[in-house]
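this one's sequence-less:
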């Protein structure tokens, strides 16, 4: 029981670390649905591990009704996980979430196929799952990575990467690790590279170069004709 309350204390600390709107413990305890969902999940998960099925699922349904966040009681959630706002978040049965993970509203950690067994993602430590992101399948998102808003991730993500787009594309900044300090969570999920825009920019520059060469060839052709 002491361990349970210690874990809840860490969950509250995580909110103060990552949400500048949090003012005091009472406000966090009463007004943060993400915290409510995680507390209820920790209870339902403990029952689920004891072999119960209906009661944990019933408790998780109550949590979904109260918070708008659906977490299957079989999902494994680590320490200091923060679900910000949370409406529409869905976390599947075989999902595994590490420590210091931040999940924003509308995110889905879902499965693919109908076979039993591991079918949901494993999320590493210090990961940020942005608004509306979908991570679908039994692969891992590595430590210190970020999934951009609205991205759809369908394959494994190495550590220290950002993923953006549909389907998600891995972007490594300057061929270096995205994160070099691992004791903090990088919440700048609104400042991510756009690989599609970069490709379009490259194409535009290439077209300009080709137009210059074509103009030069036409000029030379006219001079030779004269």
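The structure has been received and is ready for your questions. Given the structure is predicted, the values throughout are model-derived calculations rather than measurements.

Please make it C-alpha for all contacts and neighbour counts, starting now.
Fine.

Next one: the spatially most central residue of the chain from residue 29, what distance?
Of all residues in the chain, the one closest to the mean position by CA atoms, centre = their mean is residue 129, 1.5 Å from it. Noted for residue 129: a distance of 23 Å to residue 29, by CA to CA, to the nearest Å.

One more: residue 194?
Taking CA to CA as the measure, residue 194 falls 37 Å from residue 29.

In this structure, where's the longest helix?
Taking DSSP state H as the assignment, the helix of the chain that covers the most residues is helix 195-225.

in that one, what's buried?
By neighbour count with 16 or more other CA atoms under 10 Å, helix 195-225 contains no buried residues.

Also stretch 168-187?
For stretch 168-187, the buried set under the neighbour-count rule, 16+ other CA under 10 Å, comprises 168-171, 178-179, 185-187.

will you turn the residues you listed into TSV that also has secondary structure and distance to residue 33?
Formatted as TSV, the entries for these read as follows, by DSSP: H, G, I helix; E, B strand; the rest coil; distance: CA to CA, whole Å:
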residue	secondary structure	distance to residue 33
168	coil	28
169	strand	31
170	strand	31
171	strand	32
178	coil	30
179	coil	29
185	coil	21
186	coil	22
187	coil	19
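
Next up, a structure to set beside the first:
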């Protein structure tokens, strides 16, 4: 567990340019505090300790605004940036080198039992406010845009945005760990409106030319 915590700490320096010292991160990063509490609670859960893991989870939620169920499975080098409002459900599974921004939910869609929360592969980046719901699978190297609502499984090496989320890039190059530039995400809806506007301009020109050339 201590090796995993050390890797989580290093992940912050690898992905957050604002991180300047280990002491600052250890004392002031709520995402790191929540992850520490989760690692302890998850270990206690694995030892079949009753009540205490859930109590630690709720205390961490109260202190950090981040709720991670002790039964969730989270890989190495996990990073929660800012973190307020992040929720990770009981049966959620998260791979290695995953980054979540504030307001992300890995949640369920109802009262179903069994595997009801999502599974995220490795090297996944989830933008602020995104909701990934249900027992779906998000493949490796996937990038999910801010405020997207993901209700269906996403293949590896894809980029998804929107409500509900739709794939706008698939089988592209592997996304680097530090890729977090959500301001340059493509907007297919805006692109389509722009294309329609160009088509209308062309049609208007054709109508004007036809009227100008028609006999009077």
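Arrived safely. Since the structure is predicted, the reported quantities are computational estimates derived from the model, not experimental observations.

hang on, the earlier thing: surely the residue nearest to the centre of structure 1 and residue 143 touch.
No. When contacts are counted by CA atoms under 8 Å, residue 129 of structure 1 is not listed as touching residue 143 (12.0 Å).

re the thing from before, any idea what the residue nearest to the centre of structure 1 aligns with in structure 2?
Using TM-score structural alignment as the criterion, the counterpart of residue 129 of structure 1 in structure 2 is residue 126.

Check the contact between that match and residue 143; I expect there is one.
Yes. Between residue 126 of structure 2 and residue 143 there is a contact under CA under 8 Å: 6.1 Å.

In a helix, residue 109 of structure 1, correct?
No. Under DSSP: H, G, I helix; E, B strand; the rest coil, residue 109 of structure 1 sits outside any helix and is assigned strand.

That one matches what in structure 2?
So residue 109 of structure 1 corresponds to residue 106, using TM-score structural alignment.

for structure 2, what spans make up the helices?
All helices of structure 2, identified by DSSP H, fall at 2-15, 22-28, 30-46, 52-64, 188-213.

mind checking what residue 152 of structure 2 lines up with in structure 1?
Following TM-score structural alignment, the counterpart assigned to residue 152 of structure 2 within structure 1 is residue 155.

my guess is that match contacts residue 142, does it?
No. At 11.4 Å, residue 155 of structure 1 does not count as touching residue 142 under the criterion of CA under 8 Å.

gap between residue 148 of structure 1 and residue 90 of structure 1?
Computed with CA to CA, the distance linking residue 148 of structure 1 and residue 90 of structure 1 is 17 Å.

now swap in residue 133 of structure 1 and tell me
Separation of residue 133 of structure 1 from residue 90 of structure 1 (CA to CA) stands at 11 Å.

list residues touching both of those two?
With CA atoms under 8 Å, 6 or more residues apart in numbering applied, the overlap between the contact sets of residue 133 of structure 1 and residue 90 consists of 106-108.

hmm, back to that, between the helices of structure 2, which one is closest to residue 80 of structure 2.
Closest approach to residue 80 of structure 2 among these is made by helix 30-46 (5.0 Å; CA to CA).

In structure 1, which residue range corresponds to that closest one?
Under TM-score structural alignment, the alignment places helix 30-46 of structure 2 onto residues 33-49 of structure 1.

Superposed on structure 2, what's the mean shift for the matching stretch?
For stretch 33-49 of structure 1, the mean deviation from structure 2 after alignment is 1.2 Å (mean CA distance after the TM-score superposition for structure 1).

likewise stretch 199-208 of structure 1?
On superposition with structure 2, the average gap between stretch 199-208 of structure 1 and its aligned counterparts reaches 1.1 Å (mean CA distance after the TM-score superposition for structure 1).

Can you check which part of structure 2 that stretch sits on?
Across structure 2, the stretch matching stretch 199-208 of structure 1 (TM-score structural alignment) is residues 192-201.

so how far is that stretch off the chain centroid?
32 Å (CA atoms, centre = their mean, to the nearest Å).

gap between the counterpart of residue 169 of structure 1 in structure 2 and residue 179 of structure 2?
Residue mapping for residue 169 of structure 1 onto structure 2 gives residue 166, with TM-score structural alignment as the criterion. Noted for residue 166 of structure 2: a distance of 20 Å to residue 179 of structure 2, by CA to CA.
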